[in-house]
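S.K.: for reference, the sequence and a predicted model appear below.
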Amino acid sequence: MKVLLSIGHGFSARALVPLLDGFRIIGTTRSEEKAVALRAEGIEAVVWPGTDLAPLIGEATHILTSVAPGVEGDPVLAAYEAALRAAPAEWVGYLSTTGVYGDRGGDWVDEGSALLPATKRGKARVTAEAGWTALGLPLHIFRLAGIYGPGRGPFAKVRKGTARRIIKEGQVFSRTHVEDIAQVVAASIARPAPGTAYNVCDDDPAPPQDVIAYAAELLGVPVPPAIPIEEAEMTPMARSFYAESKKVRNDRIKDELGVVLKYPDYRVGLRALLEGEG
């Protein structure tokens, strides 16, 4: 039987599960409360940190890690480097971020572009990617753009009146619907290509203020006023997102994995989210 060990079984990994047939799925989560919810979905949930994952690593045919690195590095690598080096898995996936490319002043990047992270989070991801690569596993890296999907999008803030249209000249972001992440990962599992990195994003990099405006239009509420970034009160985390501007190419997931995006731009994605609420 195929066994997927999903370390950090969260938003993206949960969307993957319906696309996998014939898999026993073991997922880790950080609390018993979340573990109970995962078990209700048919997942063999274990709490980690707190459970020794080494035996599970030793029996998994497939390993997916969604755990972000912290200030001290990647916690999965720190705890289980030896077990991972000896792992018999035929496919390993690491969910990374397009932040590894850094700021490109709105220019395009692809998987062959240099990794030039500008933020601490981006630098930590580059280090983590290198650490996973060094293990010698059949690794596949997925560099995810900004993620949205059911329960995670602009509608709640627009409805509450807390959404802001922060304007920075020339700023563009790429984004991706969680269901498209899931189908890319599933396609990779079906067609392994160890050592490959994939950008996972839609076809339409866009200014973030345009996304907020479109969400407001769909809801039939006033478009939030524009706020120049120089005048916006923002947390350091939020401001760091505006430190980078780039457009991300996704040709590889189409050409090599045969993926046809369900949500090729944010307009299609947001309309689908709103229809899904009905």
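M.R.: Received the coordinates, thanks. Quick caveat: nothing in here was measured; it's all calculated off a predicted structure.
S.K.: okay, CA-based contacts and neighbour counts for the rest of this
M.R.: Noted.
S.K.: gap between residue 220 and residue 274?
M.R.: Between residue 220 and residue 274 the computed distance is 12 Å (C-alpha to C-alpha, to the nearest Å).
S.K.: between those two, who's got more neighbours?
M.R.: Taking other C-alpha atoms under 10 Å, residue 220 and residue 274 do not tie; residue 274 has more neighbours (14 against 10).
S.K.: doesn't that one belong to a helix?
M.R.: Yes - counting by DSSP: H, G, I helix; E, B strand; the rest coil, residue 274 is found in a helix.
S.K.: so what's the residue sitting furthest away from the middle of the chain up against?
M.R.: Going by C-alpha atoms, centre = their mean, the residue of the chain most distant from its centre is residue 222, 30.5 Å out. Contact analysis of residue 222 by C-alpha atoms under 8 Å, 6 or more residues apart in numbering lists residue 216.
S.K.: which SS state does it fall under?
M.R.: Three-state call for residue 222 (three-state DSSP): coil.
S.K.: quick check: residue 208 vs residue 260, distance?
M.R.: Distance of residue 208 to residue 260, given as C-alpha to C-alpha: 24 Å.
S.K.: those two - which one has more neighbours?
M.R.: When neighbours are counted by other C-alpha under 10 Å, residue 208 and residue 260 differ, and residue 208 comes out ahead with 19 against 13.
S.K.: could you double-check that the more buried one sits in contact with residue 174?
M.R.: No - Residue 208 lies out of contact with residue 174 (C-alpha atoms under 8 Å); the separation is 9.2 Å.
S.K.: now the residue most central in space within the chain: how far from residue 19?
M.R.: With distances taken as C-alpha atoms, centre = their mean, the chain has residue 144 as the residue nearest its mean C-alpha position (4.3 Å). Using C-alpha to C-alpha, we find residue 144 at a distance of 19 Å from residue 19.
S.K.: so which residues of the chain form strands?
M.R.: 2-7, 23-29, 44-47, 62-65, 91-97, 108-109, 139-144, 146-148, 165-167, 175-177, 196-200, 226-228, 247-248 (DSSP state E).
S.K.: alright, now check it against this:
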Amino acid sequence: MTTNQHQNILLAGASGVLGRHIDRALTDAGHKVTGLGRSEGNGVQADLMDRDALLRAVDGRHFDTVVHAATALRKPPMGHRDMYATDALRTEGTAHLIEAALATGARRFVTESMVFGYGYGDFGDRTITEDDEFGPRGADPQLERHLAGMRAKEQLTFGTPGLEGVALRFGLFYGPGGTEALLPMLRKRQLPAPADRGRVLPWVELTDAARAVAAAVEHGRPGQAYNVADRTPMGFRAHLLCVAEEFGLPKPLSVPLWLTRPMAYAHTMFSSSMRVSVEKAERELGWTPAYPSTREGLAALRAATTR
């Protein structure tokens, strides 16, 4: 399906790191964007977790499409508890936003999903496609809590009558507004690099991710999910080394993986390995990453910050 006409779009999470890039990408594509969030700078000021206040805030408003890019994360999650607010936002928050979308007459709902919805662990050399199971049961109660949130978010997106739901399963974000937070820690050698032993994960530069959202708004097929990542999966250690090298910072300390176990959620991610195919997004959305690898994306970021 293609909906190229300019749309009136409600963007939940517009003031977040990814949200700011999505706002720019949608605006550049000719759409009118209204931000939704708790801060005063949003056109619709409301908390997704407060259903009644959210419905009051959108009362009398009309939107063609709603984009769900809201997050409760303000810094990288280290422990499982750091994910609890995001887990709730994926379940109750998404249900409330979908109710608000229907109230505004929106026909399309594009949601931010992520590749960890395929599960945490080592998938080896197998390339995961959108046909693989999404939201398998977690190996323990903590992982199941996170996976249940991702599972519910997509089920709500695809299972609501009257809404054309599209999900984008993003790799790990880096780039403008995200990577800069790592630089002071790397400069002080406060950010160790865990040994990854060949493990890799999908990454995507933030402006590339935002362009994928704009493409999904216009070209995404209802009921479909799309993997969105660059073409060069990379381990956490390799990524940190790349950041340090590009910005002329000290090489991060190398630590054994077991030493990160007290940071239970981060340790789970460090222990995971995954490759995903983005062929479906390239074919159906007409999207390709401007930065096929993090090295190219980081070089562009450094060039932009040293102008």
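M.R.: Yep, it's here. Quantities reported herein were computed from a predicted structural model and do not represent experimental measurements.
S.K.: which position in the second structure aligns with the residue farthest from the centre of the first structure?
M.R.: Mapped onto the second structure by TM-score structural alignment, residue 222 of the first structure lines up with residue 250.
S.K.: do residue 193 of the first structure as well
M.R.: Aligned partner of residue 193 of the first structure by TM-score structural alignment: residue 221.
S.K.: that match contacts residue 167, correct?
M.R.: No - the pair residue 221 of the second structure / residue 167 is not scored as a contact, 9.7 Å apart, by C-alpha under 8 Å.
S.K.: so for these two, which sits in the more crowded spot?
M.R.: For residue 221 of the second structure and residue 167, the more surrounded residue by other C-alpha under 10 Å is residue 167, and the numbers stand at 28 against 18.
S.K.: sorry, back to before: so which of the strands of the first structure is nearest residue 188 of the first structure?
M.R.: strand 139-144 (7.9 Å; C-alpha to C-alpha).
S.K.: the closest one aligns to what range in the second structure?
M.R.: Strand 139-144 of the first structure corresponds to residues 165-170 in the second structure, going by TM-score structural alignment.
S.K.: give me the distance from the matching stretch to the chain's centre.
M.R.: 9 Å (C-alpha atoms, centre = their mean, to the nearest Å).
S.K.: need the contact partners of that stretch.
M.R.: Residues outside stretch 165-170 of the second structure that contact it (C-alpha under 8 Å, 6+ apart): 108-115, 154, 157-159, 203-204, 209, 213, 216, 220-229.
S.K.: now do stretch 123-132 of the second structure
M.R.: So stretch 123-132 of the second structure is contacted by 118, 225, 226, 227, 272, 273, 274, 275, 276, 277, 278 (C-alpha under 8 Å, 6+ apart).
S.K.: post-alignment, the match of strand 139-144 of the first structure versus the first structure, mean distance?
M.R.: With mean C-alpha distance after the TM-score superposition for the first structure, stretch 165-170 of the second structure departs from the first structure by a mean of 0.6 Å once superposed.
S.K.: kindly reformat the strands of the first structure as CSV containing distance to residue 84 of the first structure.
M.R.: Compiled in CSV, the strands of the first structure are given as follows (distance: least, C-alpha to C-alpha, whole Å):
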stretch, distance to residue 84 of the first structure
strand 2-7, 12
strand 23-29, 16
strand 44-47, 18
strand 62-65, 10
strand 91-97, 10
strand 108-109, 31
strand 139-144, 11
strand 146-148, 28
strand 165-167, 43
strand 175-177, 29
strand 196-200, 19
strand 226-228, 47
strand 247-248, 31
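S.K.: do you know which of those strands lies nearest residue 256 of the first structure?
M.R.: Proximity to residue 256 of the first structure (C-alpha to C-alpha) singles out strand 196-200 among the strands of the first structure, at 9.7 Å.
S.K.: what about residue 153 of the first structure, how many neighbours?
M.R.: For residue 153 of the first structure, the count of nearby residues is 18 (other C-alpha under 10 Å).
S.K.: nope, residue 131 of the second structure is what I was after
M.R.: Other residues lying near residue 131 of the second structure total 7 when counted by other C-alpha under 10 Å.
S.K.: and what of residue 172 of the second structure?
M.R.: Close neighbours of residue 172 of the second structure, defined as other C-alpha under 10 Å, add up to 19.
S.K.: OK, contacts around it?
M.R.: Contacts of residue 172 of the second structure by C-alpha under 8 Å, 6+ apart are 201, 202, 203, 204.
S.K.: and the two most separated of those residues?
M.R.: For those, the maximum inter-member distance is 10.2 Å, found between 201 and 204 (C-alpha to C-alpha).
S.K.: between these two, which is the more surrounded one?
M.R.: Between residue 201 of the second structure and residue 204, counting by other C-alpha under 10 Å, residue 204 is the more crowded of the two (27 against 23).
S.K.: can you tell me the closest non-neighbouring residue to the equivalent of the more buried one over in the first structure?
M.R.: Aligning on TM-score structural alignment places residue 204 of the second structure opposite residue 176 in the first structure. Leaving aside its chain neighbours, residue 176 of the first structure sits nearest to residue 201 (4.5 Å; criterion: C-alpha to C-alpha, 6 or more residues apart in numbering).
S.K.: common neighbours of residue 201 and residue 204 of the second structure, please.
M.R.: When contacts are counted by C-alpha under 8 Å, 6+ apart, residue 201 of the second structure and residue 204 are jointly contacted by 171, 172.
S.K.: what is the equivalent residue in the second structure for residue 208 of the first structure?
M.R.: For residue 208 of the first structure, the residue aligned by TM-score structural alignment is residue 236.
S.K.: next one: that match from residue 40 of the second structure, what distance?
M.R.: Distance, residue 236 of the second structure to residue 40 of the second structure, by C-alpha to C-alpha: 36 Å.
S.K.: what about the helices in the stretch 151-300 of the second structure?
M.R.: Under the criterion DSSP state H, counting those that start in this stretch, helices of the stretch 151-300 of the second structure are mapped to 183-187, 206-219, 236-246, 264-270, 279-280, 294-305.
S.K.: closest one to residue 31 of the second structure among the ones you listed?
M.R.: Closest of the helices of the stretch 151-300 of the second structure to residue 31 of the second structure is helix 206-219, at 9.2 Å (criterion: C-alpha to C-alpha).
S.K.: and that closest one with strand 8-12, angle?
M.R.: 140 degrees (axes from the mean of the first three to the mean of the last three C-alpha atoms, to 10 degrees).
S.K.: and helix 206-219 of the second structure, what does it pack against?
M.R.: Applying 3 or more C-alpha pairs under 8 Å, 6 or more residues apart in numbering; DSSP states H and E, we find helix 206-219 of the second structure packed against helix 17-28, strand 108-114, strand 164-170.
S.K.: so what's the counterpart of residue 133 of the second structure in the first structure up against?
M.R.: Aligned counterpart of residue 133 of the second structure in the first structure: residue 114 (TM-score structural alignment). Going by C-alpha under 8 Å, 6+ apart, residue 114 of the first structure touches residue 101.
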